[in-house]
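**Student:** give me a model of this one.
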Amino acid sequence: MFAESAPAVEVSAVPSEAYLLDVREQDEWTAGHAPRAVHMPLHELRQRAGEVPSDRQVYVVCRSGGRSAQAVQALNEAGWQAVNVSGGMQAWNVAGYDMVSESGSEPRVI
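**Tutor:** Take a look at the predicted model:
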């Protein structure tokens, strides 16, 4: 239901200088994330939305696209310019884009 109302772009359309907001849980973030992403779990978005820039496009990512679609819908309804990254970190990983982990092990998507 959320994915249909949230604007989306393919992972290949995310500009290198984009503000990339990762709304996954801490264990997912620790296992592997885009190097330049900003971590804000979906359940914290309401309280922390003020940290998200409102003067530029926000690209939102999760594991596969469901939670990020919810975040995009909420952000856009509140006045932000946000788009969902289709396929999430799974698509990011398949595309071979850089990932880092917080645990020191090989980055992966969980």
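**Student:** only C-alpha atoms for contact and neighbour calcs from this point on.
**Tutor:** Will do.
**Student:** measure residue 30 to residue 103 for me?
**Tutor:** 6 Å (CA to CA, to the nearest Å).
**Student:** more neighbours, these two?
**Tutor:** Neighbour tally, residue 30 and residue 103, criterion other CA atoms under 10 Å: the higher count belongs to residue 30, 20 against 12.
**Student:** contacts for the host helix or strand of the more buried one?
**Tutor:** Remark: residue 30 resides in helix 26-31, with elements defined by DSSP states H and E. Helix 26-31 has contacts (CA atoms under 8 Å, 6 or more residues apart in numbering) with 22, 39, 41, 101-103, 105, 107-110.
**Student:** could I get those as CSV with secondary structure and distance to residue 6?
**Tutor:** CSV is the format used below for those (DSSP: H, G, I helix; E, B strand; the rest coil; distance: CA to CA, whole Å):
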residue, secondary structure, distance to residue 6
22, strand, 16
39, strand, 20
41, coil, 18
101, coil, 28
102, coil, 29
103, coil, 32
105, coil, 34
107, coil, 28
108, coil, 26
109, coil, 23
110, coil, 23
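**Student:** now show me the structure for the sequence below, then we'll compare the two:
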Amino acid sequence: MDTANSPAPREKAPVIPTVSIDGVPNPLPEGLAVLDVREDVEWQHGHIEGAVHIPLMDLPSRLDEVPDGQVLVVCRVGGRSSQAVGWLVQQGRDVVNLDGGMYAWADAGRPMVSETGQAPQVV
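**Tutor:** As a prediction, this is how the structure comes out:
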């Protein structure tokens, strides 16, 4: 085999632990924390009560604010939270991505709160 012209071996992408909304207990168990990685305006319009809010881009500098123990990570649809989970797994954290994000949460009729004084919504 000609290894000189073979492509370099690729590093395996980290496995992203993911759960569907049906796999998330309702109500959330006491030992499960929620981390919301959306931007401020998204958070203000509607979020899970008790969630910790750290926008994705701020996560590396605010790692110490991520709760210990198992953490459900959410964003609007699951893309940013998937990135956050991949990075947090590399930091040794016990995290899981919510597939479908806050849209899945809202569509399932799960409770949300708002900081705007209006009914909570996903934006």
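**Student:** give me the TM-score for this pair.
**Tutor:** After superposition, the two chains reach a TM-score (TM-score structural alignment, normalised by the length of the first structure) of 0.91; 106 aligned residues with a CA RMSD of 1.3 Å.
**Student:** looking at the contacts of helix 26-31 of the first structure, which is nearest residue 72 of the first structure?
**Tutor:** Nearest to residue 72 of the first structure among the contacts of helix 26-31 of the first structure is residue 22, at 11.3 Å by CA to CA.
**Student:** from residue 117 of the second structure, how far out is the residue nearest the centre of the second structure?
**Tutor:** In the second structure, the residue lying closest to the centroid (CA atoms, centre = their mean) is residue 73, at 2.3 Å. Distance of residue 73 of the second structure to residue 117 of the second structure, given as CA to CA: 25 Å.
**Student:** quick one on the thing from earlier: which one of the contacts of helix 26-31 of the first structure sits closest to residue 83 of the first structure?
**Tutor:** residue 22 (12.1 Å).
**Student:** so the closest one makes contact with residue 37?
**Tutor:** Yes - judged on CA atoms under 8 Å, residue 22 of the first structure makes contact with residue 37 at a distance of 6.2 Å.
**Student:** find the nearest non-adjacent residue to residue 84 of the second structure, please.
**Tutor:** residue 56 (6.5 Å; CA to CA, 6 or more residues apart in numbering).
**Student:** corresponding residues in the first structure for the longest helix seen in the second structure?
**Tutor:** Scanning the second structure for the helix with the most residues, using DSSP state H, yields helix 79-90. The alignment of helix 79-90 of the second structure onto the first structure (TM-score structural alignment) spans residues 66-77.
**Student:** mean deviation of that stretch from the second structure?
**Tutor:** Once fitted to the second structure, stretch 66-77 of the first structure is off its aligned match by 0.3 Å on average (mean CA distance after the TM-score superposition for the first structure).
**Student:** buried stuff in that stretch?
**Tutor:** Within stretch 66-77 of the first structure, the residues that count as buried by 16 or more other CA atoms under 10 Å are 66-75.
**Student:** residue contacts, residue 76 of the second structure?
**Tutor:** 38, 100-103, 122-123.
**Student:** ugh, wrong one, I meant residue 60 of the first structure
**Tutor:** Taking CA under 8 Å, 6+ apart, one finds 20-23, 68-69, 71-72, 82-85 in contact with residue 60 of the first structure.
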